[in-house]
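K.L.:
Compute the structure for the input listed below.
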Amino acid sequence: MKQVEALILDWAGTVVDYGSIAPTTIFVEAFKSAYDFDITLEEARIPMGMGKWDHIESLGKLDSVNRRWCEQFGSAMTTEQIDHIYQTFMPLQKAKVAERSAPIEGVLPVIQRLQAKGVKIGSCSGYPREVMTELEIAAAEHGYRPDYCVASDELTAGSRPGPWMALENVNKLAINSVNHCVKVDDSVPGILEGLNAGMWTVGVALTGNAVGKSEEEWQALSASEQSNLTREAYAQLSSAGAHFVINSLADIEPVLFEINARLARGERP
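P.N.:
Here you go, the predicted model:
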């Protein structure tokens, strides 16, 4: 078989939650609620795509955050403090994900067409299992039901940017070759996950973390502002190593035609 067998899709910013708003705003809220400490939305987005505990740890190591944290608390963030922020984050995130569980415009028809052609739809996320369960239930009510889903805390080896969640999809979906899988993600750790798994990788630029605007915020921007953000998002995902970058998952079908042609010529990712 010389064609794509499976897509391994991220969730927030790729399939649901235009702009990847739900996780970002909750990080800001969790830091404030746990320790009355302020981080910006821009800072919160930097490690996006990682498992959420690792995300909090990475935020604490950012120069800007670490400097302010040390000024406020006298030392760098500890494991116990990360645990407390994470425990604060979890109920806030579970309450938020259902609100932004609707598929991004144009995405669901594409997924359904691919499934009808026999392409399997795997998925993985930086969300832990208890959050993913809430999101899967809510997304199913909108019609999105991937063939498999793995969460960031379900594998012993860890999560992104390692390949393990993507490869768990290969295992559970019984895919013949990672060369015939396409990892689609809106974050740098997610692109690296796909590359480390030996898959074709497709970056999603406009609907996800690379731009970080809700659909309403995006539409309110001037043409010049949209152009600048588009250029920056494409550059960010391309620099991470994405084989292709598209505006939205809704635009992926021509990319799959090209990948199928390259597979037929014997090419690999």
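K.L.:
Please make it C-alpha for all contacts and neighbour counts, starting now.
P.N.:
Will do.
K.L.:
for the stretch 151-269 of the chain, what spans make up the strands?
P.N.:
Listed in chain order, the strands of the stretch 151-269 of the chain (DSSP state E, counting those that start in this stretch) span 181-185, 200-204, 244-246.
K.L.:
Take these and lay them out in TSV including distance to residue 102 and mean neighbour count.
P.N.:
Output for those, formatted as TSV (distance: least, CA to CA, whole Å; neighbours: other CA atoms under 10 Å):
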stretch	distance to residue 102	mean neighbour count
strand 181-185	17	30
strand 200-204	17	28
strand 244-246	20	21
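K.L.:
want to throw these into CSV with distance to residue 167?
P.N.:
What follows is these, written out as CSV (distance: least, CA to CA, whole Å):
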stretch, distance to residue 167
strand 181-185, 10
strand 200-204, 13
strand 244-246, 20
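K.L.:
compare with the first, here's sequence two:
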Amino acid sequence: MWKYRGPVKLVILDTAGTICDGPQDLRHIWPDDDGLGVKAPVVPFYEVLKSRGVVLNWAAIRKPMGLFKKDHLRTLLETPEARAQFKNVHGRDWTEKDLDEMFEDYKKILNEVIVHPELVKPIPGAVEVIQKLRDYGKLIGNTTGYTAEASKLLNTKLEKEYGIKFDFAATPEIVKAGRPYPWMVMKHMEVLNVYPPAAVVKVGDTKYDIREGKFAGAWTVGLYATGNDTFEVLAAEEPDYLIPSIAELLPVIWDIENRLMEGRY
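P.N.:
Okay, the predicted model is just below:
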């Protein structure tokens, strides 16, 4: 059976919790902050839901992290806790119209929060590792659960202020569906002319990052110390590698390349 024995060609990175928006105590800005990474999506979820009489803590809001943000909001509204609170305040169940209106409000708040200097700041090692990958000829991609507008705002900041630039970035709006479906990864492969899937590495901090990569046939690397999901949650998805942060990524890439050359996969 033929096996690809060439190098890693493309490394696809998630954004929040992988490249930027890492763990830090920002209670002086957001009193409910839990100190974990990936705060930018949580803040607008909390505020939008609260404006409709639904109060969920940050831990509950984090559970669907990695999904496209409208899917994330829907998942939160479908929880028994949110359903009960909404009905108690409004005297009825929420509707698709409510979801659409909340998502519009969510996007407005997200566009402001996502470019907060503390949340744009790269996770230690991110700038250096990405540059090193480029030095070795690797293409750098980006998939996200953010909206296209928010992603563009964030990626523009990352490039302008920290020199982090992607060869291609995909958002759920440009494909059939976002995570956990593989389409954003496969869109990268099409646009950048990269194949086979064994030449691609997907890196992220949520279970949906791992599923996205696996469904596309790519190598998967979970990051358990800088983002949303814990070691245990990520380990349950059985990624090919599980490391604390992007700072430890380079040895993983070299190990993958050794395995590729030897056909050990």
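K.L.:
The strands of the stretch 151-269 of the first structure: which one's closest to residue 77 of the first structure?
P.N.:
Each of the strands of the stretch 151-269 of the first structure has some distance to residue 77 of the first structure by CA to CA; the shortest is strand 181-185, at 29.3 Å.
K.L.:
and that closest one, how far from the second structure on average?
P.N.:
In the superposition with the second structure, the average deviation recorded for strand 181-185 of the first structure is 0.6 Å (mean CA distance after the TM-score superposition for the first structure).
K.L.:
which residue numbers in the second structure go with that strand?
P.N.:
Strand 181-185 of the first structure lines up with residues 200-204 of the second structure when matched by TM-score structural alignment.
K.L.:
quick one on the thing from earlier: which one of the strands of the stretch 151-269 of the first structure lies nearest to residue 5 of the first structure?
P.N.:
strand 181-185 (6.0 Å).
K.L.:
by how many degrees do that closest one and strand 200-204 diverge?
P.N.:
Angle between the axes of strand 181-185 of the first structure and strand 200-204 is 20 degrees (criterion: axes from the mean of the first three to the mean of the last three CA atoms, to 10 degrees).
K.L.:
counting contacts, what elements does strand 181-185 of the first structure pack onto?
P.N.:
For strand 181-185 of the first structure, the packing partners by 3 or more CA pairs under 8 Å, 6 or more residues apart in numbering; DSSP states H and E come out as strand 6-9, helix 188-196, strand 200-204.
K.L.:
from these, which stretch is densest packed?
P.N.:
Counting by mean count of other CA atoms under 10 Å, strand 200-204 has the highest mean neighbour count of these, with a mean of 28.
K.L.:
got the angle for it vs helix 188-196?
P.N.:
When the same axes, to 10 degrees is applied, the directions of strand 200-204 of the first structure and helix 188-196 differ by 170 degrees.
K.L.:
Show me which helix runs longest in the second structure.
P.N.:
Ranked by residue count, the top helix of the second structure under DSSP state H comes out as helix 96-113.
K.L.:
Where in the first structure does that helix align, residue-wise?
P.N.:
Going by TM-score structural alignment: helix 96-113 of the second structure matches residues 79-96.
K.L.:
By how much does the matching stretch deviate from the second structure on average?
P.N.:
Counting by mean CA distance after the TM-score superposition for the first structure, stretch 79-96 of the first structure comes out at 0.7 Å.
K.L.:
Please, which helix or strand holds residue 169 of the second structure?
P.N.:
For residue 169 of the second structure, the element it lies in under DSSP states H and E is strand 168-170.
K.L.:
Going by contacts, tell me the helices and strands next to that strand.
P.N.:
Where contact means 3+ CA pairs under 8 Å, 6+ apart, strand 168-170 of the second structure is packed against strand 139-143, helix 183-192.
K.L.:
Report the buried residues of the longest one.
P.N.:
Just to be clear, that refers to helix 183-192 of the second structure. Buried residues in helix 183-192 of the second structure, counted by 16 or more other CA atoms under 10 Å: 183-189.
K.L.:
how about TSV for the helices and strands packed on strand 181-185 of the first structure, with distance to residue 48 of the first structure added?
P.N.:
Converted to TSV, these look like this (distance: least, CA to CA, whole Å):
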stretch	distance to residue 48 of the first structure
strand 6-9	15
helix 188-196	7
strand 200-204	14
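K.L.:
Please name whichever of these is nearest to residue 49 of the first structure.
P.N.:
helix 188-196 (5.4 Å).
K.L.:
how many neighbours does the counterpart of residue 43 of the first structure in the second structure have?
P.N.:
In the second structure, the residue matched to residue 43 of the first structure (TM-score structural alignment) is residue 60. Residues lying near residue 60 of the second structure (other CA atoms under 10 Å) number 14.
K.L.:
how close does residue 60 of the second structure get to residue 47 of the second structure?
P.N.:
14 Å (CA to CA, to the nearest Å).
K.L.:
before we move on, what about residue 78 of the second structure?
P.N.:
Going from residue 78 of the second structure to residue 47 of the second structure by CA to CA gives 17 Å.
K.L.:
For residue 190 of the first structure, give me its contacts.
P.N.:
The contact partners of residue 190 of the first structure, taken as CA atoms under 8 Å, 6 or more residues apart in numbering, are 10, 49-50, 160-161, 184.
K.L.:
residues near residue 134 of the first structure, how many?
P.N.:
17.
K.L.:
Tell me the secondary structure of it, please.
P.N.:
Of the three states, residue 134 of the first structure takes helix according to DSSP: H, G, I helix; E, B strand; the rest coil.
K.L.:
Okay, the alignment partner in the second structure of it and residue 111 of the second structure: tell me how far apart.
P.N.:
Aligned counterpart of residue 134 of the first structure in the second structure: residue 153 (TM-score structural alignment). As for residue 153 of the second structure, its distance to residue 111 of the second structure is 7 Å (criterion: CA to CA).
K.L.:
just to revisit the earlier point, list the contacts of the match of strand 181-185 of the first structure.
P.N.:
Taking CA under 8 Å, 6+ apart as the criterion, the residues outside stretch 200-204 of the second structure that touch it are 8-15, 17-18, 185, 194, 209-210, 213, 218-223.
K.L.:
can we see that at 6 Å?
P.N.:
10-14, 18, 213, 218-223 (CA atoms under 6 Å, 6 or more residues apart in numbering).
K.L.:
How about stretch 71-81 of the second structure?
P.N.:
Here stretch 71-81 of the second structure has contacts from residue 64, using CA under 6 Å, 6+ apart.
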